[in-house]
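Undergrad: here is my input; please provide its structure:
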Amino acid sequence: MANRLEHSLSPYLRQHADNPVDWREWGDGAFAEARRRDVPILLSVGYAACHWCHVMAHESFEDAQVAEAINASYVAVKVDREERPDIDAVYMQATVALTGQGGWPMTCLLTPAGEPFFAGTYLPKPQLLRLLDMAGTTWQERRDDVLASGNHIVSRLREAAAPTTSQAYDDAALSDAVTRLQREFDWQYGGFGGAPKFPPSMVLEFLIRHNARTGDESALRMAQETCDAMACSGMYDQLDGGFARYSVDRSWTVPHFEKMLYDNAQLMRVYAHLWRLTGSALARRIASETADFVLRRLTTDQGGLASALDADTDGVEGATYAWTPDQLVDVLGDEDGQRAAELLSVTPTGTFEHGASTLQLQTDPDDAQWWDGIRRRLLIARDARPQPARDDKVVTSWNGIAIAGLVDVGMLLQRPDLVAAARTCADHVLAAHLRDGRLRRASLDGAVSASVGVADDYGNLAEGLLLLHQVDSDSRWLEAATGLLDTALDVFSTDDGGFFDTAADAEPLFTRPRNPGDNAEPAGQSALAMALVSAAALTGEQRYREAAERAVAASAGVVRRDPRFGGWSLAGAEALLAGPLQVAVAAPTADDALVRASWLSPSPGLVRASGESAGGVPLMAGREAREGRPTAYVCRGFVCDAPTTDVEDVIRTLGVRITG
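TA: Coordinates of the predicted model:
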């Protein structure tokens, strides 16, 4: 049997290279083979850090009996959802439609034409074997029924992809979204809904922006209580920084241990913005530590950022992270070990599995110096344990989110090292992933994937580049970002003002994927909308603002159904209502207070530029220093207030709350 996955770019596919299942990558060859053999396709979709993907692999795909059943009657196709989000999107839509829920691993049976007639998620070995047997028999004996079922499913999914109802957002609509979020808010533990509980990053950003614009205390309370609860919980790595993917329980105690770049990139920015709004010392610490985690654990040799750390260590979930009281004593000694156990909620019975506990830090210790030493010693001991694998794949979209997060945290917390890392990351992604003006989705060890970029790749990378431009007013970042947005407007636009996930010239699937709602990361539509808002404010190009308004309005249906899945569109709507607010600082000095004030303003959607002259930067055109002193121009739609050299005047005008 040929080993077809051994040289795949995807680490996830490589994990399955030695399976007895005769896996193929997605492509024409797999479908041609299914037609030649006259058999269905077994499609398995997952990702490298996925715990239940590993479980199903060990139970079934490494099992000779299962492999024999698959190889005899199916063509087996393995897909990395992170490299091919388009494939994942259309078949996840089918899975949710057929079962009412989704998740990974995703398991689908397809006709040789690619039409799904069965869809599910994790299947234990006995259930998978029964499915393979029954579906194989049905394919042979009731072929017409199978084909009709697949055709019906595809027809219904195409109908569901019809244009959406658009509605522009006004203040009342955004206030209503806050009210509806209150109904789903967990007032005991923070967050929304019950278990499992995910970090609602984009909703938190919306709530922070809404409070900054309106002063709505309920919005700020939901954001702050959620951020505080997550930061003190087992969801947050109290030793190394960074957040796990989600909590399996309502109280954030037990995480699902994989640590994803996109979660941490979004959350570092949320916590930095919360600090900017409230001065919370906890928020400041978490933002800084999360950024440190990202750079320390996820930076690749080429300067990009890897996708994730695995949930499992040597096949055991959480083995690297959980502790018993005796283990703490072994590392710290009796007195410090017992004190640390009490501080970190490590109990004799355990809060996780097998008597072990996750680490929680409900209150900061009185003795910060003691805690720093304890934390350092525990981390050294933990680093000596077997470690989870890292998915080294560099995903364009997630690196774009990380660039934005690193810039914001770096500028707000005065960490130039973070801004420098963002520049390095941006240079790498543009050099490796931008080919002939079009983005590729991912790379590994500097080798770029053939998979083309999707809408969120363009939107999130453009957003990150636009924030970099605001640091140094380097026109190359602005030119790269607007080039990406111009391409996106050309190849992703829909008739109703939104955006498809895939380009018009991308590989055709049974339906062209389009998701107007956010999930764990911004949807392509909202990612592009947010970048377009910033681009419009920085360039004065009305076509960008109009496109942003249309894209935000096209998400109205999702927001009306459940605002938890419209957080990034809502955050974009806040920026549209508050702006465009622009700040230009002419002839700034090092550590200039006027520039600092522009970053400390919580006004949603504010953009800034600084420098000596125009130099291709629209906001700086005609902005001159007065009397040889740094001078600020505060503008709304390029109509500016009188220039000022008075920092206190700028602080008042921009609504700066934290001046440190």
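Undergrad: contacts, neighbours, all on C-alpha from now
TA: Noted.
Undergrad: quick one, strands of the stretch 451-600 of the chain?
TA: Applying DSSP state E, counting those that start in this stretch to the stretch 451-600 of the chain gives strands spanning 581-586.
Undergrad: now residue 182: which helix or strand?
TA: helix 171-184 (DSSP states H and E).
Undergrad: helices and strands around the next helix or strand after that helix, which ones?
TA: For helix 171-184, the following helix or strand on the C-terminal side (DSSP H and E) is helix 201-214. Contact here means 3 or more CA pairs under 8 Å, 6 or more residues apart in numbering; DSSP states H and E; on that basis helix 201-214 packs against helix 217-231, helix 261-278, helix 567-578.
Undergrad: contacts for the helix holding residue 182 next, please.
TA: The contact list for helix 171-184 (CA atoms under 8 Å, 6 or more residues apart in numbering) reads 192-193, 207, 210, 219, 222, 559-560, 563-564, 570, 574, 577.
Undergrad: would CSV of those with distance to residue 129 be doable?
TA: CSV is the format used below for the contacts of helix 171-184 (distance: CA to CA, whole Å):
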residue, distance to residue 129
192, 37
193, 35
207, 47
210, 51
219, 49
222, 46
559, 41
560, 42
563, 40
564, 37
570, 45
574, 51
577, 55
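Undergrad: save those residues as CSV, and put in neighbour count and distance to residue 99 too.
TA: Output for the contacts of helix 171-184, formatted as CSV (neighbours: other CA atoms under 10 Å; distance: CA to CA, whole Å):
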residue, neighbour count, distance to residue 99
192, 22, 23
193, 14, 21
207, 29, 32
210, 28, 36
219, 23, 34
222, 23, 32
559, 23, 23
560, 15, 23
563, 25, 23
564, 25, 21
570, 32, 29
574, 27, 35
577, 15, 39
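Undergrad: which of the residues you listed sits closest to residue 509?
TA: Each of those was scored against residue 509 by CA to CA, and residue 559 proved nearest at 27.0 Å.
Undergrad: what about the helices in the stretch 551-660 of the chain?
TA: Along the stretch 551-660 of the chain, the stretches classed as helices by DSSP state H, counting those that start in this stretch are 556-561, 567-578, 593-600, 647-654.
Undergrad: second chain to compare with the first, below:
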Amino acid sequence: MPEGCRACLIAFLLPPVPFGGPKPFPGGDAEYCRMSDASDDRTRVEWREWGSDAFADARERGVPLLVSVVATWSESCRAMAQRTYAEPRIAANINDDFVPVRVNAARRPRVRERYNMGGFPSTVFVTPDGEHIAGATFLEPDGFRQVLQRVRETWDDAGADAGSVPRALSGGEPPAAPLSGDIEGLVAGQLADQYDSEHAGWGSSEKFPLPETVSFALKRDRDRALRTLDAIRRHLVGDDGGCFRFAHGRDWSDPQTERTLSVNAGMLAAFAHAYLTTGDDEYRGAATGVLDYLTETLWTGAAFGAGETPDGGVDDAAYADGNALAADALLSLAAYTGDDRATRYAERTLDYIADELLVDDTVRHYAGAAAPVGLLADRARVTGALTTAGQVLDPAYLEPARAVADRAIADLQDDTGAFVDGPETGAGLLDEPLRPIDDTAAMADALVDLSYLTGEARYRDAARDAIAAFAGAAERMGVQVAGYATAAARLSTRPLVIRVADDPGSELHRAALRMADHEKVVAVGVDGDPGTAWLDTADGDTDAVATPSALAALVADTAQ
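TA: Next up, the predicted model:
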């Protein structure tokens, strides 16, 4: 059975899977992978590009569209192209009775989120208005023939009325509630409830690395976090230091051997945070191993590629969100260890983003005229990377961070307080608002940093509104939304904030960055007595100190 099929249940003529919540595959979900072509050489289907022309053609012909959402790393995508779409009779039936559209999941993330059936390939039949008729993931030829027949019959009977809009896109507002400290506690409780005490990690079937969950757990359930990191090191990290996307077995066996930039950037940060927390060189070594993989395998010469296929092919497409996530992780390692290589590659990645992807205070998804502009995921991750750079490298990075954040708030934060995933324009259901909790949380977390670094409460207010928009669902949240819980915690309880009246890279600045709390905020180059540092607390500023040891003692005393 090809990769992905074990979780592939046909959703034919059933309500579409929920959209806008945690991704079906938390560790990667193909956001950083690219199809090199719009078709496969062995495929006789006359694939069209996603866009208004394809939908207009379907409307004119009076037929549905077949939308195939694919990822380059997916063996199932290749298998379906080679076995199912290459079958001449199937291809002829598709070309005659449908308008076939193939979509690169990484290049068009807003399409992916609206038409993802829980895995790749996602095989979705839609009306000329973009509404769902039926959907599945991988299908063998015999099963696909049956689906084609049933969709044709349904279309002949009901026409456009056969379609439906997913609940998350049907105009309903997110489950808002007042923000409180309960969110952190509720999700922290799930760290124990969903934990696999026998094999480590969370879940009872496939095991994903879940780097944001590990990072959240390091402060709230350290033992389980470290046991999970140890399992990941043993089972999912290859000889070259790179981390596989997930394991099919509950015991971390049978790893799926593609690697994505998102997973590896997340794991670099998680291993670095574990080193900061424990001082254990094993975790520093694991972080350095991921650094080796990123710089020796995924580095294109200008930025990081999207990932690597199981057979070793590297996808050199450089996406904004993935590269920003990588830069952020590299800066964490550099801050905790002084690793020059991590610093150098972080700076080069940020230069690439600034030179190629920042456009009029917003972000282009990848370099090219056809790239989507203004996606929430890109803006959130770029804002986060720039605010981290403002703490680790130079406060000058805060100016572009503010510009991107201001434009994102103006463009994407709606009346509910949540952020929509991008401009509400485009073919299919792209003109319908989608409010993704994970990307909203990433933006909120960056805004918390920006508020303390700039002294502007409006950023914290925007973050609070965004997190409160989903707070009514807190009791139903699992460990996969730990990023949301992290942002909620930092809004409900003031994080550790250290202000340093000294130059970036000074001994006192380095000491501040190495205080053992990866959720802290470090403002460097601020006004004050030169060569001093102090804590900015809810009760006001503490007395200033002038040495790393005095700063460590001050942090310890304040934490008691």
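Undergrad: which among the helices of the stretch 551-660 of structure 1 is found nearest to residue 278 of structure 1?
TA: Between residue 278 of structure 1 and the helices of the stretch 551-660 of structure 1, the shortest separation by CA to CA is 11.2 Å, and it involves helix 593-600.
Undergrad: circling back: give me whichever of the helices of the stretch 551-660 of structure 1 is most buried.
TA: helix 567-578 (a mean of 27; mean count of other CA atoms under 10 Å).
Undergrad: that one vs structure 2, mean deviation?
TA: By mean CA distance after the TM-score superposition for structure 1, the fitted helix 567-578 of structure 1 averages 2.1 Å away from its aligned residues in structure 2.
Undergrad: tilt between that helix and helix 171-184?
TA: 150 degrees (axes from the mean of the first three to the mean of the last three CA atoms, to 10 degrees).
Undergrad: next, the angle helix 201-214 makes with helix 567-578 of structure 1.
TA: Going by the same axes, to 10 degrees, helix 567-578 of structure 1 is angled at 20 degrees with respect to helix 201-214.
Undergrad: turn the helices of the stretch 551-660 of structure 1 into TSV, including distance to residue 115 of structure 1.
TA: Formatted as TSV, the helices of the stretch 551-660 of structure 1 follow (distance: least, CA to CA, whole Å):
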stretch	distance to residue 115 of structure 1
helix 556-561	26
helix 567-578	32
helix 593-600	50
helix 647-654	54
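Undergrad: just give me the match in structure 1 for residue 58 of structure 2.
TA: Alignment note: residue 58 of structure 2 maps to residue 34 in structure 1; criterion TM-score structural alignment.
Undergrad: list the contacts for that match?
TA: With CA under 8 Å, 6+ apart, residue 34 of structure 1 has these contacts: 40, 41, 74, 75, 112.
Undergrad: how near is it to residue 111 of structure 1?
TA: Relative to residue 111 of structure 1, residue 34 of structure 1 is positioned 8 Å away (criterion: CA to CA, to the nearest Å).
Undergrad: okay, and the common contacts of those two?
TA: With CA under 8 Å, 6+ apart as the test, residue 34 of structure 1 and residue 111 both reach 40, 41.
Undergrad: residue 536 of structure 1 matches what in structure 2?
TA: With TM-score structural alignment as the criterion, residue 536 of structure 1 matches residue 451.
Undergrad: quick check: closest non-adjacent residue to its match.
TA: residue 459 (5.1 Å; CA to CA, 6 or more residues apart in numbering).
Undergrad: in this structure that neighbour contacts residue 450, no?
TA: Yes - the pair residue 459 of structure 2 and residue 450 passes the contact test of CA atoms under 8 Å, sitting 6.7 Å apart.
Undergrad: between these two, which is the more surrounded one?
TA: residue 450 (28 against 23; other CA atoms under 10 Å).
Undergrad: mind checking how far that one is from residue 87 of structure 2?
TA: Distance of residue 450 of structure 2 to residue 87 of structure 2, computed by CA to CA: 54 Å.
Undergrad: pretty sure residue 288 of structure 1 sits in a helix.
TA: Yes - checked against DSSP: H, G, I helix; E, B strand; the rest coil, residue 288 of structure 1 lies within a helix.
Undergrad: neighbours of it, how many?
TA: Neighbours of residue 288 of structure 1 (other CA under 10 Å): 22.
Undergrad: what range in structure 1 matches stretch 70-83 of structure 2?
TA: Against structure 1, stretch 70-83 of structure 2 falls on residues 46-59 (TM-score structural alignment).
Undergrad: mind listing residues that contact that stretch?
TA: For stretch 46-59 of structure 1, contacts defined as CA under 8 Å, 6+ apart pick out 11-12, 15-16, 79-82, 104-106, 122-125, 258, 308-312, 315, 317, 389-391.
Undergrad: could you tell me which residues make contact with residue 293 of structure 2?
TA: Residue 293 of structure 2 neighbours (CA under 8 Å, 6+ apart): 240, 241, 242.
Undergrad: what's the burial count for the last one?
TA: Meaning residue 242 of structure 2. So residue 242 of structure 2, with other CA under 10 Å, has 31 neighbours.
Undergrad: do the same with the second one
TA: Residue 241 of structure 2 is flanked by 20 other residues according to other CA under 10 Å.
Undergrad: repeat for the first one
TA: The local packing count at residue 240 of structure 2 equals 14, with neighbours defined by other CA under 10 Å.
Undergrad: now do the SS call for it.
TA: coil.
Undergrad: how close does it sit to residue 288 of structure 2?
TA: 11 Å.
Undergrad: check the second one too.
TA: Between residue 241 of structure 2 and residue 288 of structure 2 the computed distance is 8 Å (CA to CA).
Undergrad: again, but for residue 425 of structure 2
TA: According to CA to CA, residue 425 of structure 2 and residue 288 of structure 2 sit 42 Å apart.
Undergrad: done for today, thanks.
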